[in-house]
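# pasting the sequence and the predicted coordinates here, then a few questions.
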Amino acid sequence: MPVTATADTAAAALPVAHADFGALRRQDPEIAEVILGEQTRQSETLQLIAAENFTSPAVLAALASPLANKYAEGYPGARHHGGCELVDVAERLAVQRATALFGAEHANVQPHSGSSAVLAAYAALLKPGDTVLAMGLPYGGHLTHGSPANFSGRWFDFVGYGVDAETGLIDYEQVRDLARRRRPKAIVCGSISYPRHPDYETFRDIADEAGAYLIVDAAHPMGLIAGGAAPSPVPYADVVCATTHKVLRGPRGGMILCGSELAERIDRAVFPFTQGGAQMHTIAAKAVAFGEAATPAFTAYAHQVVANARVLADGLAGEGMAVLTGGTDTHLISADPTPLGVDGRSARGRLAAAGVVLDTCALPYGDGRGLRLGTAAVTTQGMGEAQMARIAGLFTAGLRAEGEQARTVRAEVRELAGRFPPYRG
């Protein structure tokens, strides 16, 4: 469908240089219309996908910079291409800011994604066929935690641990028992839908008893950790893998933290083993995001993300949904909508029609799909607890509405989102 928002005023509102966008509109109007249409979509709907956020204009400016033109295989001071003097400065800044922000001895900021970071961690520490203990996919494990469709499940012998059937919390005694019996080479701590803080100290104790490496996949909580709103795994893990988007509010990409004793192995596992040239515009944008995350404003933001998630979780429970683990400690909420008479997949479709964008997730010990949502993006937009209470009402109204009622809910969502634009001016 053609996008109608193509006026100069709409183009000027984009968080990129107007002159650059004007050139794009003249040269490739089809792609320009896609960009403008996506801006409209993001501005008129509620972004509750737990893995998404809005970067700052400064991060976007770095992404759209001439650094995108530079090929920079290798590391600062040891590149395979000439002309890297300035991009070396950018990468060193990103590394310095990351290690300071998270209290780590070493950081690799080159991974293109969270999955790339996990792949490099496995490559550095494991051999094909090694046993790895990780959260099972039905309980919230990521594809890189042993999915048979992923490299992890094809190259390594993954053993899955789960959660308690009644509380939904990690069963640490099961983890310990599996580690004692299977003697894994590595234990992975991390999830895409677990809304509580893991006990990193207990995981460290279990790993030490089993003689295993502890790899923490902190893709989701990394921004909360940066803002002091979640405990840090850095003192306990051998390697921490993460994304730089999600709550951290940087560009799409990954990073790895580790101690100095593993630094060389991690670096060589990223390049040249699993990746080629670093994306220097993205690395510069990561540096910008790390700098932003070190500010008091970001600390306040991270705590507001959690406060918003707790209010939204309580609101959804009050509307009749089954909220897993009884609530949340993070930006994440996992919920079962079946008490309202609709399964997860159908609920996602109904909510999308109402302008509420989110994901489904596996339900532990259930046959269907639940809903996974997060509060990072709407908090970036400036929404607070009052708006979370309203979203809970719109949420359930969207699940129940049909016909004219559905159009009314969609209009209310558009009105709410319009009062909190992702990018102002």
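Thanks, I have it. Residues are numbered from 1 along each chain as shown.

# only C-alpha atoms for contact and neighbour calcs from this point on.
OK.

# does residue 227 touch residue 302 like I think?
Yes - counting by C-alpha atoms under 8 Å, residue 302 is a contact partner of residue 227 at 5.3 Å.

# compare the two and say which is more crowded by neighbours.
residue 302 (29 against 25; other C-alpha atoms under 10 Å).

# name the residues that touch the helix or strand where that one lies?
Element membership for residue 302 (DSSP states H and E) is helix 296-318. Applying C-alpha atoms under 8 Å, 6 or more residues apart in numbering, the contact partners of helix 296-318 are 223-224, 226-229, 247, 292-293, 322-323, 327-333, 374-376, 379-380, 384-385, 388-389, 391-393, 395-396.

# so of the residues you listed, which ones are in strands?
With DSSP state E as the criterion, strands contain 322-323, 332-333, 374 from among these.

# so which residues of the stretch 51-200 of the chain form strands?
Here the stretch 51-200 of the chain has its strands, by DSSP state E, counting those that start in this stretch, at 74-75, 78-79, 106-108, 131-135, 157-161, 186-189.

# any chance of these in TSV, with distance to residue 170 and mean neighbour count too?
TSV is the format used below for those (distance: least, C-alpha to C-alpha, whole Å; neighbours: other C-alpha atoms under 10 Å):
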stretch	distance to residue 170	mean neighbour count
strand 74-75	39	20
strand 78-79	44	14
strand 106-108	29	24
strand 131-135	9	25
strand 157-161	8	21
strand 186-189	10	25
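
# and these: which comes nearest residue 89?
Between residue 89 and these, the tightest spacing by C-alpha to C-alpha is seen for strand 74-75, at 10.8 Å.

# can you show me the helices along the stretch 51-200 of the chain?
Assigned by DSSP state H, counting those that start in this stretch, the helices in the stretch 51-200 of the chain fall at 57-63, 85-102, 114-125, 151-155, 172-182, 200-210.

# most tightly packed of those helices?
Ranked by average neighbour count under the criterion mean count of other C-alpha atoms under 10 Å, the helices of the stretch 51-200 of the chain are headed by helix 114-125 at a mean of 23.

# that one to strand 131-135, inter-axis angle?
Calculated by axes from the mean of the first three to the mean of the last three C-alpha atoms, to 10 degrees, helix 114-125 forms an angle of 150 degrees with strand 131-135.

# comparison target below:
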Amino acid sequence: MTADSTLSSPAATPGTDYAATASEAYRAALQVIESVEPRIAAATRKELADQRDSLKLIASENYASPAVLLTMGSWLSDKYAEGTVGHRFYAGCQNVDEVESIAAEHARELFGAPYAYVQPHSGIDANLVAFWAILATKIEAPALHDAGVKNVNDLSEAEWERLRARLGSQRLMGMSLDAGGHLTHGFRPNISGKMFHQRSYGTDPATGLLDYDAVRAAAREFKPLILVAGYSAYPRRVNFATMREIADEVGATLMVDMAHFAGLVAGKVLTGDEDPVPHAHVVTSTTHKSLRGPRGGLVLATAEYSDAVDKGCPMVLGGPLSHVMAAKAVAFAEARQPSFRAYAQRVADNAKAFAEGLLRRGATLVTGGTDNHIVLLDVQSFGLTGRQAESALLDSGIVTNRNSIPSDPNGAWYTSGIRFGTPALTTRGFGPIEFDRVAELVVHVLSNTQADGTSKAKYTLADNTADFVRAASAELLDANPLYPGLTL
């Protein structure tokens, strides 16, 4: 495979040596930083070296292009711009208006959405904006209409207290954490679990797959205001048309959190019933992960919810990060290129090859495989906890994260699973052959790791295992360099 080079830019001036230009920019930036705090410059250089020298298999991480990264390092960071385009609480925001408008335009076109809100600082922020926009539309707006007023400040104290009680007594139903849902889908320690009366739906105990009939039955009984679909650790695709049918049947708003698989949606790997945008009322996402942009959040919505979402600041958010919105615009522009569709398909193809490589070597996978970018490995067959497996793999230069599996006996901290993702190494140029070799190395590490019976965290790695795997990994990494041509 050739690298899906994050140093190539479709917008670059013909004849420009993009790598040389980026190298010059980064060297100059690091010299300026070094003149003030050399330790930060050193840590930044070391981070690039570490990322170049490790097999990054964390599903929520990727490698943004130099264009995206450099966009964040600008004086747009210095501007307060609370409010939204054309309606700011600060003067002098004309350039931020332009940046936000461009980012929203690219997002709408990329996902085929009628409305896009690019201000959220993270995926959790995006979900909070979505939750409160739904509450404002479905609960607050009707209450204000009934009271004959235009905003909450016009309510009497008694009316306000009644509205507050209603806002705080609504129901939310989302995928459980151990089945692959996210903290913000109603997990009790998270604010989402405290905002709502919450109920979780899981997966079929026998297959690990979503049981839509069971979700439907639970929704009929619970009657949530919000039905949340989407996942952070479910290795299969979701039928969002069916989820919308369930939501409509019980009068719920369908909200889809596509933070993990947004790149597969943007790249048209997920289409039809598997594309959440035509089916959901509100869609939230991060802009990094499989989308390969800066760390940040995004909300897409139908016209019914757009006005409420547009009030995300000051409803939930503080001042938007204008420099990050600019980087989102650049990333969305990159994702609209034909090359990104090819990249997204390779992400899915590589996940399947990786899963097959693990299965062929005797590993146990949740749901028995994958058809997105996630592979979830049950490490109990190796006699390990997720914590032990994660640490042993890291010792060997393979960067992953431990993750709960359905009905996990070790809970959410130690876990019994390892979650893998293919977006980052696909960016480097890894293909099915390379991912099969990575599967071999993963199994080699775990087969040579001995659990310490006195602790769910302690383990012993057999002699020479880490050195062998690091050497084998180096061959793969050297053949698929990260940011090729970038020199500091």
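Arrived safely. Note that the structure is predicted; figures quoted are calculated from it, not measured.

# sec struct for residue 419 of the second structure, please.
strand (DSSP: H, G, I helix; E, B strand; the rest coil).

# that one -> the first structure?
Aligned by TM-score structural alignment, residue 419 of the second structure pairs with residue 372 of the first structure.

# what does residue 166 of the first structure correspond to in the second structure?
Using TM-score structural alignment, residue 166 of the first structure pairs with residue 206 in the second structure.

# just give me the neighbour total for its match.
7.

# same check on residue 306 of the first structure?
If you count neighbours by other C-alpha under 10 Å, residue 306 of the first structure ends up with 23.

# among the contacts of helix 296-318 of the first structure, which are in helices?
Among those, DSSP state H puts 223-224, 226, 292-293, 376, 379-380, 385, 388-389, 391-393, 395-396 in helices.

# hmm, residue 59 of the second structure is touching residue 423, no?
Yes - the criterion here is C-alpha under 8 Å, and residue 59 of the second structure meets it with residue 423 at 6.9 Å.

# so what sits against both of the two?
Each of 289-290, 373 lies in contact with both residue 59 of the second structure and residue 423 under the rule C-alpha under 8 Å, 6+ apart.

# and the buried ones among those, selectable in ChimeraX?
Selection of buried members from these for ChimeraX, criterion 16 or more other C-alpha atoms under 10 Å:
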select :289,290,373
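
# just the closest of the shared contacts of residue 59 and residue 423 of the second structure to residue 238 of the second structure, please.
Nearest to residue 238 of the second structure among these is residue 373, at 13.0 Å by C-alpha to C-alpha.

# quick check: the aligned residue for the closest one in the first structure?
In the first structure, residue 373 of the second structure lands on residue 331 (TM-score structural alignment).

# one step back: out of residue 59 and residue 423 of the second structure, which sits in the more crowded spot?
Ranked by neighbour count (other C-alpha under 10 Å), residue 59 of the second structure and residue 423 place residue 423 first, with 33 against 23.

# that one and residue 431 of the second structure, how far apart?
Distance of residue 423 of the second structure to residue 431 of the second structure, computed by C-alpha to C-alpha, to the nearest Å: 11 Å.

# what does residue 265 of the second structure give?
Taking C-alpha to C-alpha, one finds residue 265 of the second structure at 20 Å from residue 431 of the second structure.

# now do the same contact list for residue 171 of the second structure.
Going by C-alpha under 8 Å, 6+ apart, residue 171 of the second structure touches 196-199, 222-226.

# name the nearest of the ones in helices among the contacts of helix 296-318 of the first structure relative to residue 410 of the first structure.
Top of the list for closeness to residue 410 of the first structure, among these and by C-alpha to C-alpha, is residue 395 at 10.5 Å.

# neighbours of that closest one, how many?
Residues near residue 395 of the first structure, counting by other C-alpha under 10 Å: 22.

# which one in the second structure is aligned with it?
Using TM-score structural alignment, residue 395 of the first structure pairs with residue 442 in the second structure.

# shouldn't residue 67 of the second structure be in contact with residue 330?
Yes - if you go by C-alpha under 8 Å, residue 67 of the second structure and residue 330 touch, sitting 7.2 Å apart.

# residue 200 of the first structure -> the second structure?
So residue 200 of the first structure corresponds to residue 240, using TM-score structural alignment.

# also residue 255 of the first structure?
Counting by TM-score structural alignment, residue 255 of the first structure corresponds to residue 298 in the second structure.

# my reading is that its match is in a strand; is that accurate?
Yes - Residue 298 of the second structure: assigned to a strand according to three-state DSSP.

# quick one on the thing from earlier: neighbours of the spatially closest residue to the match of residue 419 of the second structure that is not a sequence neighbour, how many?
Spatial nearest neighbour of residue 372 of the first structure, chain neighbours left out: residue 334 (4.6 Å); criterion: C-alpha to C-alpha, 6 or more residues apart in numbering. For residue 334 of the first structure, the count of nearby residues is 29 (other C-alpha under 10 Å).

# again, but for residue 448 of the second structure
Around residue 448 of the second structure there are 17 other residues, counting by other C-alpha under 10 Å.

# residues contacting it?
461-462, 465.

# now do residue 88 of the first structure
With contact taken as C-alpha under 8 Å, 6+ apart, residue 88 of the first structure is in contact with 75-77.
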